[in-house]
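Peer 1: with the input below, show me the fold.
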Amino acid sequence: MLAFTLLLMTACLSRTRALVTIHNAQAVLDERDETISVLLLEFEESAAEWLWETDATRRVIRPSARFARACGRAPADIDGMPILQLLAGPSWDSGTFAAGLRALAEKLRNRDSFVNLRLPIRFTEQERWWQLAAAPRYDDRGIFCGFRGVGADVTDQRASADKINRMARFDTLTGLPNRRLITETLSDAMIAAEACGGRCAFMMLDLDRFKAVNDTLGHPVGDRLLCQVAERLGHMMSANRSCGRLGGDEFALVVRDASDTGAVEELAGRIITALSRPYDVDHYTLHIGASIGLAFGPRDGRTSEMLIRSADLALYRAKDAGRGVFRVYEPALYVQAEERRVLEIALRGALDRGEMSLAYQPIIDTQGGMLRGFEALLRWESPEFGTVPPSRFIPLAEDARIIAQIGAWVLRTACVEAASWPEGLRIAVNVSPVQLQNDGFVTTVATVLADSGLSADRLELEVTEGVFLREDRGATTTLARILDLGVRLSLDDFGIGHSSLGYLSRTRFSSIKIDGSFVRAAARGGREALAIIRAVVALAQSLDIATIAEGVETQDERQLVAALGCTHAQGDLFGRALPVTETRTLAERDWTDSAAA
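Peer 2: Modelled structure (predicted):
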């Protein structure tokens, strides 16, 4: 009995100790559950997210008040409701589900955890976007009990992201796709064309005379003009066409199915016509135009970069053809571009290598036959390309922005040479319109005159009407400052372009040069050429301006221009373009008996 009593007491003590341990553990659990409940309640009341939970059959259980409010329902209404039916909203009956909802159904079916799953929700007229995350629940025996997760309304964040994405892919001024998006569109079109054995097309558009609008009326007017251009382009788009703005006054167009090349070319013509119609902007009637380069893929390029390059080369050809036209890419354009690139590399070092020189062509007084001066003509003798004509390398130097360096060398060399001639002889130097856009050009002229010792009235700068066609007042201002130095100005090639009396009224020219084509035509009896020369001479006489007939090669032509009243002449009859040694000999010659000759 004693042993039994001791054993019973020991068992009671052990049981009591176990009950105390269990009680303490339950107290800890109760305290933890209370803490969790408080935290969950605080989370529900203050956080932007909400909790949601389903059972093994994917039905909502124990819906929180915040989750119910997000659904626009009472908690009792959604308790036990299938989660997919709840989130599908009105589309549940139609069976038209968003991709995000299908992805959620797949995760629930496979019992996979997921995060950052976004799907559109439409409980009302306004569409919202939710972001969900959840993990499967299992009991102590490893039996699946359902899902527990969190959700949040990310509509505002998505709107911000969409705005940022739009800013990255769309032009902020016109609303058209930007360079990035239009390049992606072209890449997709090329992939589709190659897959079906078809072709796509890419057009690169450049607005003509747009810079004049910005320079004269300001950038705000120019921006509104660009918006009207974008609107006209937009009206010509379709499911098969997309247009965008590449930047500045450059636009682009992608034609996804360009199997009918004739239709694409006809579209390019219609675009030019549409963009060339007058624009009404801020009470101004503006007239611009457009040039287009057109390339077809994959014929003209198997990647979007190659096709864009081909269209750009075609656009360059369109501009070179006088603008307001479209040109289709040809393989010869790439060959020419490559030759141009290699030539530009050689041109950049031509001066340093001593490959350039000046030749001098005499200018004669038609009445007395006296030598009045020389025109300095630039020559380039390349070891690689041979004799390169100025008509080829001067435009290249302008485009490459090295004409200022070359022009300064020509001016300095010619003035130093002319300073050694007899006092009465002048030197004429051609000036590019690009040089006149340089603010430092006037300083260059003044410095050259001072360093060479040549008097300003013995220097005559020849400019073409291209200076005025650029519609930039900067060139006119530069010419006025040059005149203030005492330098003379000559208008070259008058009559072969858009000749206007306005050019002569803007600047005080000392001479007008009549192109040799008129001289030759007049010598053959051409009535129009004779009338043009007479008109130019009469105009020059009324303005007290000298006239120089170019390209005089025969005695008959010399007698003709003298009879028509031209005061000066130059051409092979009086001397071809001479090297500097022969020029000095001719300059030192006694011309007192030239009248008899």
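
Peer 1: going forward, measure contacts and count neighbours with C-alpha atoms only.
Peer 2: OK.

Peer 1: show me how far the lengthiest helix in the chain is from its chain's centre.
Peer 2: Looking across the chain with DSSP state H, the single longest helix is helix 2-46. The chain centroid and the centroid of helix 2-46 are separated by 77 Å, computed with CA atoms, centre = their mean, to the nearest Å.

Peer 1: elements contacting the helix or strand that it is followed by?
Peer 2: Using DSSP states H and E, the next helix or strand after helix 2-46 towards the C-terminus is strand 49-53. Strand 49-53 makes packing contacts with helix 2-46, helix 65-71, strand 144-153 when contacts are defined by 3 or more CA pairs under 8 Å, 6 or more residues apart in numbering; DSSP states H and E.

Peer 1: want to put them side by side, so please do this one too:
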Amino acid sequence: MSSRSPAAVRGGSPIAVSSLSDGERLAMLDDLEQSGLGWFWASNASGQLTYLSGAIATRLDLPLEELIGQPLTTIFAAADREERGKSLALMLGAHKAFAGMAVRAARRPEGAVLRLSGQPVTGTTGEFLGFRGTGADITEEYHREEETARLARYDSLTGLSNRHRMAHQIEATLTAFKAARRNCAVMMIDLDRFKHVNDTLGHAAGDALLKQVASRLTRAIDRECEIGRLGGDEFQVMLPDIDDRGVLGELATKIITMLRQPYSLEDGRCVIGASVGIAIAPHDGVTRDQIVRAADLALYAAKNGGRAQYRFFSGDLENETIFRRRLEQDLGTALREQQLFLRFEPIVEATGGAVASLEAHVCWNHADRGVIDEEEFAQIVEGSALLGDVGRWAIAAACARAALWPESVRIAVNVPVVLFLADDFVEIVAAAIEAAGVAPARLELEISEAVFFGDTSVVDRTLAALFKLGVRLTLDEFGSGYSSLAYLRRAPFDAIKIDQKLVAEAERHDGRELGLVRAIVALAGALQMDTMAGGIESAGLLAALTDCGVRYLEGPIFSEPLDEGTLDQEMAGGAWKIDPGAERTRRARRRTVFRKIQVIHDDYAYEVTLRNLSKTGALIQGLADVPKGTQFVVDLGGGQLAVATVTRSNGDVQGLEFEQSLVEDGSGGLCTRNRVSPYALAAAGAPLAPLGAGKFLGMDQGGAVPKFGYAAPAREGG
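Peer 2: Model prediction:
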């Protein structure tokens, strides 16, 4: 017989009838609440708390009596700090059931995390009476999930945003900024020489270094930004609401300066560098893919430009990048077909000016490009897989050339780190000396401090073997931060070459830096080593270094690197001395002197020749009868417009003064602080797109009438 009564069956569905008394049911409920397996709460129609399990109050570390009667929305707050979850107020206001809402105590935001569920309660006539619900402690589970989510968005080593989060942030920002017509800059930062630290000191040292880099980056950027590590030694920075290239250039310089300061690691100090590429939306790209690619191209150009510098993106960089990659690919052909040749830079004694040695610089006579000088060649070969092969060739070619010189003149060759650490390096040197028939002491090997990151036993063994061979050893780039003085004391170096950055700083500030130079000279003297300094251009710096006691000097004030023909003429007179020339300066890198640009006056665009350019003005040629005081808008290309006034006029040549000074572009050139905004062009009916590389104002002259006539065409080089 059934134990259910007819009253226990409603609507055809049987309901079990409890045989427990009310007291027993309440006791069971109390036991359940105290166990933590189930907690309960209730609110009235106004949203005020009417019941709460005591265990919940205890878990929240709040007095129960202070909670009863308070609005539920003031007691609990969403646990998700970014408030991406459901809103408790919205759920309560909708009078609908909800489940799985993670909340914290509003007064204890760092405390326990609860999962709340609620069911609306209605009266017999359908009126809303409030909520009844349950709660569970999910603190540990929530923190595990939160940590998992954090690891998915942040770099576990540095705590910076990871590649995925940076992509999302840039995508979301550019989408929002496109609608709001706002600017956004992206920097790509790559560490110079980091791989060498990682390979020689180990990954633990590399990780410690990356943490310090992340900390310095965070301190260097004192404005709203998002900083991320994309992996390895590559970092990315997003800077909203900025398109001023003057400000961005200053910030990039600050980053480079801070990142190249010495780092303290367990195995000692080290110095690295950084290169920075900068692109600005919407000028250089509208989408995330466009702007990141533009910043990447600018970074590649910065690294190829000599590292430790920044570059802004321009439309010309893509062609420059493709061309440089082709040059790197052609390097193997250059070695096979003997397209490489040497130029020689004199190193003179400070007292008397006698040429003591010549430093060999590798150049390239490219089949299509022509002569690639020593500066550009050094940028191409750095990082190339053929760097060691070029070093081998340079040592052999330098020794062969030195065999033709007087015995009193030595030959100096810079040794790439990868070649110095090669197993057969000493044999390569010995073979070059023997083949040329020169005395070993006439060969000076300039060895970078970076070799000290290599295996200590290999470095010691190689230095000892070279010393035994009889060649002279010069420690190059001293003061860049790699070597320890204890190691220097026992290494068989004949000379120390002071780092050129330190020499340059001494010329600019001539205080603390000159004190360091004096200390290096004193240290070298105590160790019975000579000192050298290069890159000297001014008479003032020359006098200061001589006063410090530096023995050997090198730089444009004495001579630029010479080709073999010129060298033979200088050697023919016997003893060779060079007096410093105050008028000598470093040869500027070859650039186009004459460039066609447009200038606009009264809505008419004239094509003229830009003869020179400075931060404050320019010299143009091509227009006749232009009076002083005339205002032009000068189109420098790529959306760069500068308002200028004619301050002098002589025939077809006009001197212009800019209303706003130009700024450094990171590669030795100049650019405008701001560019015409693609947003402004879009407002005028043009499609929203990055700016082109060429002339910006390809104007439709319409009914405009030219006020000035063209003079005879300017002759380039005139």
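
Peer 1: if I look at the closest residue to Ala546 of structure 1 other than its chain neighbours, how far off is Ile364 of structure 1?
Peer 2: Leaving aside its chain neighbours, Ala546 of structure 1 sits nearest to Ser511 (4.4 Å; criterion: CA to CA, 6 or more residues apart in numbering). Distance of Ser511 of structure 1 to Ile364 of structure 1, computed by CA to CA, to the nearest Å: 13 Å.

Peer 1: repeat for Thr507 of structure 1
Peer 2: 25 Å.

Peer 1: what about these two, which has more around it?
Peer 2: Ranked by neighbour count (other CA atoms under 10 Å), Thr507 of structure 1 and Ile364 place Ile364 first, with 23 against 16.

Peer 1: for the more buried one, helix, strand, or coil?
Peer 2: strand (DSSP: H, G, I helix; E, B strand; the rest coil).

Peer 1: my read: it touches Leu371, true?
Peer 2: Yes - counting by CA atoms under 8 Å, Ile364 of structure 1 does reach Leu371; the two are 4.6 Å apart.

Peer 1: counterpart of Asp257 of structure 1 in structure 2?
Peer 2: Correspondence of Asp257 of structure 1 to structure 2, assessed by TM-score structural alignment: Asp241.

Peer 1: okay, buried residues for stretch 43-57 of structure 1 please.
Peer 2: For stretch 43-57 of structure 1, the neighbour count (16 or more other CA atoms under 10 Å) marks 44, 49-56 as buried.

Peer 1: correction: the previous question concerned stretch 258-271 of structure 1.
Peer 2: For stretch 258-271 of structure 1, the buried set under the neighbour-count rule, 16+ other CA under 10 Å, comprises 258-259, 264-265, 268-269, 271.

Peer 1: for Arg392 of structure 2, see how far away Glu250 of structure 2 is.
Peer 2: On the measure of CA to CA, Glu250 of structure 2 and Arg392 of structure 2 end up 40 Å apart.

Peer 1: got it, and Ala439 of structure 2?
Peer 2: Per CA to CA, Ala439 of structure 2 is found 18 Å from Arg392 of structure 2.

Peer 1: and what of Leu610 of structure 2?
Peer 2: Using CA to CA, one gets 44 Å for the distance from Leu610 of structure 2 to Arg392 of structure 2.

Peer 1: could you do Leu297 of structure 2 as well?
Peer 2: To Arg392 of structure 2, Leu297 of structure 2 is 31 Å away according to CA to CA.

Peer 1: quick one: which of the two has more around it?
Peer 2: Using other CA under 10 Å as the criterion, Leu297 of structure 2 and Arg392 rank with Leu297 on top: 25 against 18.

Peer 1: just give me the neighbour total for the residue nearest to Ala546 of structure 1.
Peer 2: The number of residues packed near Ser511 of structure 1 is 22, by other CA under 10 Å.

Peer 1: same check on Gln338 of structure 2?
Peer 2: Gln338 of structure 2: 11 neighbours (other CA under 10 Å).

Peer 1: next one: Leu469 of structure 2
Peer 2: The burial count for Leu469 of structure 2: 16, using other CA under 10 Å.

Peer 1: which one is the aligned partner of it in structure 1 nearest to, not counting chain neighbours?
Peer 2: Leu469 of structure 2 maps onto Gly486 in structure 1, with residues paired by TM-score structural alignment. Of all residues not flanking Gly486 of structure 1 in the chain, Ala456 sits nearest, at 5.3 Å (CA to CA, 6+ apart).

Peer 1: that neighbour against Leu483, yeah?
Peer 2: No - using CA under 8 Å, Ala456 of structure 1 is not in contact with Leu483; the gap is 9.4 Å.

Peer 1: burial count for the counterpart of Met571 of structure 2 in structure 1?
Peer 2: Using TM-score structural alignment to pair residues, one finds that Met571 of structure 2 aligns to Arg558 in structure 1. Neighbourhood size, Arg558 of structure 1 [other CA under 10 Å]: 24.

Peer 1: next one: Gly349 of structure 1
Peer 2: 11.

Peer 1: repeat for Ser21 of structure 2
Peer 2: 9.

Peer 1: so how far is Ile227 of structure 2 from it?
Peer 2: Distance of Ser21 of structure 2 to Ile227 of structure 2, given as CA to CA: 64 Å.

Peer 1: can you check Asp30 of structure 2 too?
Peer 2: Separation of Asp30 of structure 2 from Ile227 of structure 2 (CA to CA): 52 Å.
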